[in-house]
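No sequence on hand, only this structure:
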């Protein structure tokens, strides 16, 4: 089963399977850049301001994302005798291939690096629940989770939240039948 990063309609997925793609996304700054670029195309200078990093550092990391096929030049604008390149993600959503060298743990690590400390004014809920399902039930639940993630609104003026939905086979020991 594939794992999904970000939300958009089915069919617009970029399937991640190459080690260079995961290496590019495994760096916290590059992950944050890609998340920021989901808002709109941006220049090195705009990304540097938003991420609190040097423009040269941003340029280096954008080039790694570009070589990995995760971002591209959206358009070029002439400015005072020079040009500015605006970068955008190559697709609205990324999907981890079923046979990829990483799995859900990759996403959990990414989510953990972007989590802010709890805030009393903002909802913050993390739940881990184990259930026993048939294969058919697991497929139906996976489809429901994909539909739910795709239906979440994205308000440009809203506060940023992350939603990590995961259905995974768990290594839970089964107790033998109770003889009593």
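Everything's here; your move. Source: prediction; values computed, not measured.

alpha carbons only for contacts and neighbour counts from here, please
Will do.

got a list of contacts for stretch 125-139?
167, 170 (C-alpha atoms under 8 Å, 6 or more residues apart in numbering).

can you give me the end-to-end distance of that stretch?
25 Å (C-alpha to C-alpha, to the nearest Å).

what do you get for stretch 123-136?
Stretch 123-136 end-to-end distance (C-alpha to C-alpha) = 33 Å.

List the buried residues for that stretch?
Of the residues in stretch 123-136, none count as buried by neighbour count, 16 or more other C-alpha atoms under 10 Å.

repeat for stretch 94-108
Applying 16+ other C-alpha under 10 Å to stretch 94-108 flags 94-97, 102-104, 107 as buried.

Second structure for comparison follows:
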């Protein structure tokens, strides 16, 4: 049995964001979340060419998202096996990346989601706006983060992959007369 400790990776640069926003790289990271794999194994599992997988692995490796965790001699070649450098990703755009974090996060969730006919739920979420104090909004944000952390730590190997997206944010107040 493999015991994994929590290793959080903070994504903050445009290059890192671009690296995880690509659907092929997202698929590679999802496979590597369950097991280490070689480029050949990834190309077989994802039904993509070895060259395409190799290119995307280089981008992920250059951005510190995957690493070679094992090598194996196969005939005259050395086969590399890759694994993720993290167990949890967190996006931090406070450093001035020219991107709206809500747009990125929910866009990424939409890119990762399975087709609608494969979803087991008849309702996916809620979108509300309500007036409250900033301290009350911070309280909701804290509870949401706790729920997200609980969600990410409750994975069960071999079970279907589910995603979680949530945010508490200040909504635009159009026509507010206060």
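Thanks, I have it. These numbers come from a predicted model, not from an experiment.

can you tell me which of the buried residues of stretch 94-108 of the first structure lies nearest to residue 28 of the first structure?
Nearest to residue 28 of the first structure out of the buried residues of stretch 94-108 of the first structure is residue 107 (C-alpha to C-alpha; 12.0 Å).

Now for that closest one, which secondary structure element holds it?
helix 104-114 (DSSP states H and E).

after superposition, how close is that helix to the second structure?
For helix 104-114 of the first structure, the mean deviation from the second structure after alignment is 1.4 Å (mean C-alpha distance after the TM-score superposition for the first structure).

equivalent range in the second structure for that helix?
Under TM-score structural alignment, the match for helix 104-114 of the first structure in the second structure covers residues 102-112.

hey, where'd the strands end up in the first structure?
3-5, 13-16, 71-79, 82-89, 93-96 (DSSP state E).

and those strands as a markdown table, adding distance to residue 115 of the first structure?
Shown next, in a markdown table, are the strands of the first structure (distance: least, C-alpha to C-alpha, whole Å):
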| stretch | distance to residue 115 of the first structure |
| --- | --- |
| strand 3-5 | 15 |
| strand 13-16 | 23 |
| strand 71-79 | 23 |
| strand 82-89 | 22 |
| strand 93-96 | 20 |
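
pull the longest helix from the second structure.
Longest helix of the second structure, by residue count under DSSP state H: helix 134-153.

Give me the distance between that helix and the centre of its chain.
18 Å (C-alpha atoms, centre = their mean, to the nearest Å).

Counting neighbours, which bits of it end up buried?
For helix 134-153 of the second structure, by 16+ other C-alpha under 10 Å, it's 137, 141, 144.
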